[in-house]
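>>> The sequence and its predicted three-dimensional model are supplied below.
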Amino acid sequence: MTSTTTLPLADDLGRLVDPSRVLTDAAALAAYSHDDAEWAPFTAPLAVVLVRSTEEASSVVAFAAGAGIRVVPRGAGTGLSGGANSVANCIVLSLELMTAIVEVNVDERYVVVEPGVINNDLREAVAQHGLWYPPDPASFRISTIGGNAATNAGGIACVKYGVTRDYVLGMTVVLADGSVVELGRRTAKGVTGYDLTALMVGSEGTLGVITRLTLSLLPLDGREERAIIGYFPSLTSAGEAVAAVSRAGIVPAALELIDSTCLRAVDDWQGLGLPHGADTLLLAKVDERGSTGDELADTLAAIFEAAGGTGVERATDAAEVERLFLARRLAYPALERLGPVLTEDICVPRSAVPEMLARIQATAALHDVVIANIAHAGDGNLHPLIIVAEGDDAARARAKLAFDSIVDDCRALGGTVTGEHGVGLLRLDGARAELGERVLAMHTSIKTALDPAGTLNPGKGF
């Protein structure tokens, strides 16, 4: 771009970082304007700055604050809520080049990383030391740890092992005026002051820019995985199995749901040999060792059968387990090939999963839209995926009505509008309705205290 607005700005930013890492050409501005939420609005940024250090991030944020320019932090851009979408009069601050794994402490079981480290790269690095980082969003091969922290990402393992916030011990943060603070700890325990580390996790870059993270780890050994597979005649019968697993007090290592639309889309794309005749597939995993794991697997299989599951079987071969769970991870990109996808991220009580799935089906029929379903069913986190043909404005309008209806039904059943993707831009209305006036005022007070000029990722999160 050659506007009189961007050229002086690029010169100013080029004095803070290497000028080659200040991007102002039209292609770069377009590429960095939005995340993977196809329905969320965005405006091209004034510039994109790729920083390599906390010091560079601090200098860019301080400059932007002084110039009255907004800053939108960005990792890999894999988000599904519009949280990394650029806004008017903003710089996109990319942390993708900050990829160092600074320290792996085996004795204390923690790792210190920069925010641009890819989730799977971290997992593979610590595995070499006999350690494990459990949070595993479906995008684990392409999403960054910084982005995972900004949205408090979950994943397949979170039903048993928790979400990102459960593993963040501490962090380095650049505040809205460019100052740098250290939050948290490296000890196993610590309750000094307010838990500002937990506050930053899931804040979607609205309170600070995370430039380093200290993450707790678990031992890698000690798990023995078995998968339990069941095919169900309907979404609601699969939902009944999920509720029954919860009532039985079983906490599986994973419990995932995939409906027929997703199965067909993945298999047509990847040829994994998935069944086309099943309406809904439930995939469970247990990882207890020895006879305990065998007994749990048998109990889950019996629950599946009692709820109407057919072809219930166990898989212990690691390659087969990986193939089945790969189908779950690939569902979203497979559906994207069919048209723009409007993604829900609702979470309801596990006992309400059958009713919520039934309401989703009713909503699809009422508004005449295609809704595919995947879910981290074991913790009630459902991802109805509304698919619309490119250019069909009438279907797009119906899809938006369906989206709002699903959010309303979720809240009516005691749920929350986002379980792991974040509020971003797509879920602002639902978040505001869920939080209520007094709690929104608390959010505003915190935002104002830390970012009085509204520099960091304005308009996102609440």
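Good, I have the coordinates.

>>> rest of the way, CA atoms for contacts and neighbours
Will do.

>>> can you pull out the strands in the stretch 101-250 of the chain?
101-105, 110-113, 131-132, 168-174, 180-184, 209-216, 218-219, 226-232 (DSSP state E, counting those that start in this stretch).

>>> counting contacts, what elements does the fourth one pack onto?
Using 3 or more C-alpha pairs under 8 Å, 6 or more residues apart in numbering; DSSP states H and E as the contact criterion, the secondary-structure elements in contact with strand 168-174 are helix 54-67, strand 180-184, helix 196-200, strand 209-216.

>>> Buried residues of the first one, list them for me.
The reference is to helix 54-67. 54-65 (16 or more other C-alpha atoms under 10 Å).

>>> what angle do it and strand 168-174 make?
50 degrees (axes from the mean of the first three to the mean of the last three C-alpha atoms, to 10 degrees).

>>> What is the burial count for the residue lying closest to Ser234 once chain neighbours are set aside?
Residue nearest to Ser234 in three dimensions, not counting chain neighbours: Asp279, with 5.6 Å by C-alpha to C-alpha, 6 or more residues apart in numbering. Asp279 has 17 neighbours, counted by other C-alpha atoms under 10 Å.

>>> Asp279 and Arg264, how far apart?
Distance from Asp279 to Arg264, counting by C-alpha to C-alpha, to the nearest Å: 10 Å.

>>> Could you check how far Gly155 is from Ala297?
For Gly155 relative to Ala297 (C-alpha to C-alpha), the value is 21 Å.

>>> residue boundaries of the helices in the stretch 351-462 of the chain?
353-367, 393-412, 428-450 (DSSP state H, counting those that start in this stretch).

>>> Please compare the first structure with the one that follows:
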Amino acid sequence: MSALVTRLREGLPGEAVLTDPDVTASYAHDMASFCPAGTPAVVVLPRTVEQVRHVLRTASELRVPVVPQGARTGLSGAANAVDGCVVLSLVRMDRILEIDPVNRVAVVEPGVVNADLSKAVAAHGLAYPPDPSSWEQCTIGGNIGTGSGGLCCVKYGVTAEYVLGLDVVLADGRLLSTGRRTAKGVAGYDLTRLFVGSEGTLGVVVRAVLALKPAPPRQLVLAAEFGSAGAAGAAVARVMAAGHTPSLLELMDATTIAAVNRLTKMGLPETTQALLLAAFDTADPAADLAAVGELCRAAGATEVVPADDEAESEMLLAARRAALPALEAVKGTTMIDDVCVPRSRLADMLDGVARIAEAHGLTIGVCAHAGDGNTHPTVCFDASDEDETRRARASFDEIMALGLELGGTITGEHGVGVLKRDWLARELGPVGLELQRSIRRTFDPLGILNPGKVL
């Protein structure tokens, strides 16, 4: 360790190399509270591309593992330290380098916070649509690493659709540029897309060229109450089949609603079994909401209430964003599933989760990006109770198995990390798994980048 720290300090300022065990321990894990994490040897906080290159060259020469990190808001353990590693925190590389309204691109460093970028481009009449629930804390580098989504993905798509080009430091310290900043471009293999969602296992993103959109009109939100989560899922199917493109279509079940009320005192309706939120940012959102309201009633909605104004709409969206923190507060520990199924199977997924919760005697709240079929069943349990912990693990696995059975995937936006490594093998199959491992070895032959994650 002494040689490692000495070498790192040769290319980094003293304050950028942290070795105090009490300090480095605070960088050991992300927000996935039930994933193992090791003890880092050192934490480094570079500010420049050359400093990142120095870290990777040093780690490569000394055969030391490197774990890249952003704001550590991830939910799969992808940013968790391994014993003896260099934690490479990129939060100080937080500059917005360029906003180009003509070409509708932004060039940013990885530590830029999602919400800060959104505010900066809004001043130019533009928008960066991907908006994870943690958008006020999470960084662009972390969003790219996990291929994150958000509430508006049903209309505007996910992070991968907005990353045009990247500068990436490879495991041996070489700097690779991928992609483009033009509206079109198909030269060579799409290495940019390969890095999106790779969770720091192929290289370290140090700069990103991101596509922007014209800022949409302010959206209005409708809340529809249902007697069952399955009925709400059926309403989603009707809305999408009718050709509507809401800017948001989100769901919270009764367990989640109650948890949000306890945490925020918002007074959401607890007499309902599911609350569906639909939003439109069109020229006439009221007319669109009225049409969706009729479809919800036809699917069995007991109450349909359009928001009166933007303030009420924002309150409803704030309630949805509070869902995961609220469920975490129920029993102190959660296992958050991230299963995405075809929209046509959403009702089956929701009903299946309810059966799993009942069979195991557990509290499992479900919130979902319903318009994408991306569900977040959240198992709430007491980690000090051995039997409840065992049942939580079993239910988590059954939920992922259900998602695959319904034609879905084990993760729609949170990534694999530590949490879902075993399940990834089941989804990919042996041929797919071997090809992905070969790709990883090509980029990182020594296996120092984020070992133990994804594959």
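Perfect, I can see it now. Keep in mind that this is a model prediction, so the values were computed, not measured.

>>> List the TM-score for the superposed pair.
Here the TM-score for the pair of chains, by TM-score structural alignment, normalised by the length of the second structure, is 0.98; 454 aligned residues with a C-alpha RMSD of 1.1 Å.

>>> What's Leu281 of the first structure aligned with over in the second structure?
Alignment note (TM-score structural alignment): Leu281 of the first structure maps to Leu275 of the second structure.

>>> tell me the most buried of the strands of the stretch 101-250 of the first structure?
A comparison of the strands of the stretch 101-250 of the first structure by mean neighbour count, using mean count of other C-alpha atoms under 10 Å, puts strand 209-216 on top with a mean of 26.

>>> and the direction of that strand versus that of strand 101-105, what angle?
20 degrees.

>>> Report the aligned residue range of the second structure for strand 209-216 of the first structure.
Counting by TM-score structural alignment, strand 209-216 of the first structure corresponds to 204-211 in the second structure.

>>> residues making contact with the matching stretch?
Stretch 204-211 of the second structure has contacts (C-alpha atoms under 8 Å, 6 or more residues apart in numbering) with 49, 68, 93, 104-110, 128, 141, 162-170, 180-181.

>>> now do 7 Å
For stretch 204-211 of the second structure, the surrounding residues in contact (C-alpha atoms under 7 Å, 6 or more residues apart in numbering) are 49, 68, 104-110, 141, 162-170, 181.

>>> what do you get for stretch 146-166 of the second structure?
129-133, 143-144, 177-181, 192-193, 196-199, 205, 207-211, 245-248, 369, 371-372, 413-415.

>>> for stretch 347-357 of the first structure, same thing?
235-236, 239-240, 243, 246, 379-382, 410, 413-419.

>>> Please pick the buried ones from the residues you listed.
Using 16+ other C-alpha under 10 Å as the burial test, these include 235-236, 239-240, 243, 246, 379-382, 410, 413, 415-419 as buried.

>>> any idea how far Pro217 of the second structure is from the aligned residue in the second structure for Arg329 of the first structure?
The alignment partner of Arg329 of the first structure in the second structure, by TM-score structural alignment, is Arg321. The spacing between Arg321 of the second structure and Pro217 of the second structure, counted by C-alpha to C-alpha, is 21 Å.

>>> So these two - more neighbours on which side?
Legend: neighbour count by other C-alpha under 10 Å for Arg321 of the second structure and Pro217, higher for Arg321 (19 against 12).

>>> pretty sure the more buried one contacts Ser133?
Yes: taking contacts as C-alpha atoms under 7 Å, Arg321 of the second structure lies within contact range of Ser133: 5.3 Å.

>>> residue contacts, the aligned partner of Val370 of the first structure in the second structure?
Using TM-score structural alignment, the partner of Val370 of the first structure in the second structure is Thr363. With C-alpha under 7 Å, 6+ apart as the criterion, the residues that contact Thr363 of the second structure are 357, 379-380.

>>> Just among these, which is most surrounded?
Among the contacts of Thr363 of the second structure, the one with the most neighbours (other C-alpha under 10 Å) is Val379, at 26 neighbours.

>>> To which residue of the first structure is that one aligned?
Aligned partner of Val379 of the second structure by TM-score structural alignment: Ile386.

>>> swap in Ile448 of the second structure?
Ile448 of the second structure maps onto Thr455 in the first structure, by TM-score structural alignment.

>>> Please tell me how far its match sits from Val60 of the first structure.
12 Å.

>>> for Glu182 of the first structure, same thing?
Distance, Glu182 of the first structure to Val60 of the first structure, using C-alpha to C-alpha: 19 Å.

>>> before we move on, what about Asp429 of the first structure?
Relative to Val60 of the first structure, and taking C-alpha to C-alpha, Asp429 of the first structure is found at 32 Å.

>>> which residues sit in contact with the closest residue to the match of Val379 of the second structure other than its chain neighbours?
Spatial nearest neighbour of Ile386 of the first structure, chain neighbours left out: Ile371 (4.5 Å); criterion: C-alpha to C-alpha, 6+ apart. Neighbour list for Ile371 of the first structure: 364, 384-387 [criterion: C-alpha under 7 Å, 6+ apart].

>>> Which of those are retained in the second structure?
For the contacts of Ile371 of the first structure, the contacts that persist in the second structure are 364, 384-387, with contact defined as both residues aligned by TM-score structural alignment, their matches' C-alpha atoms under 7 Å.

>>> Tell me the one of those residues nearest Phe304 of the first structure?
Of all these, Pro384 has the smallest distance to Phe304 of the first structure: 22.0 Å, by C-alpha to C-alpha.

>>> right, and the closest one touches Val341 too?
No: under the criterion of C-alpha under 7 Å, Pro384 of the first structure makes no contact with Val341, lying 9.8 Å away.

>>> If you count surrounding residues, which of the two has more?
A count of neighbours by other C-alpha under 10 Å puts Val341 above the other of Pro384 of the first structure and Val341, at 26 against 23.

>>> quick one, what contacts the more buried one?
Val341 of the first structure touches 38, 385-388, counting by C-alpha under 7 Å, 6+ apart.

>>> Now with 6 Å, please.
For Val341 of the first structure, the contacting residues are 386-387, by C-alpha atoms under 6 Å, 6 or more residues apart in numbering.

>>> name the element the counterpart of it in the second structure belongs to?
Mapped onto the second structure by TM-score structural alignment, Val341 of the first structure lines up with Thr334. For Thr334 of the second structure, the element it lies in under DSSP states H and E is strand 333-336.

>>> That strand vs the first structure - mean distance after superposition?
Superposed on the first structure, strand 333-336 of the second structure shows a mean distance to its aligned partners of 0.4 Å (mean C-alpha distance after the TM-score superposition for the first structure).

>>> Identify the residue spatially nearest to Ala375 of the first structure, adjacent ones excluded.
Leu382 (4.3 Å).

>>> residues contacting the one you found?
345-347, 375.
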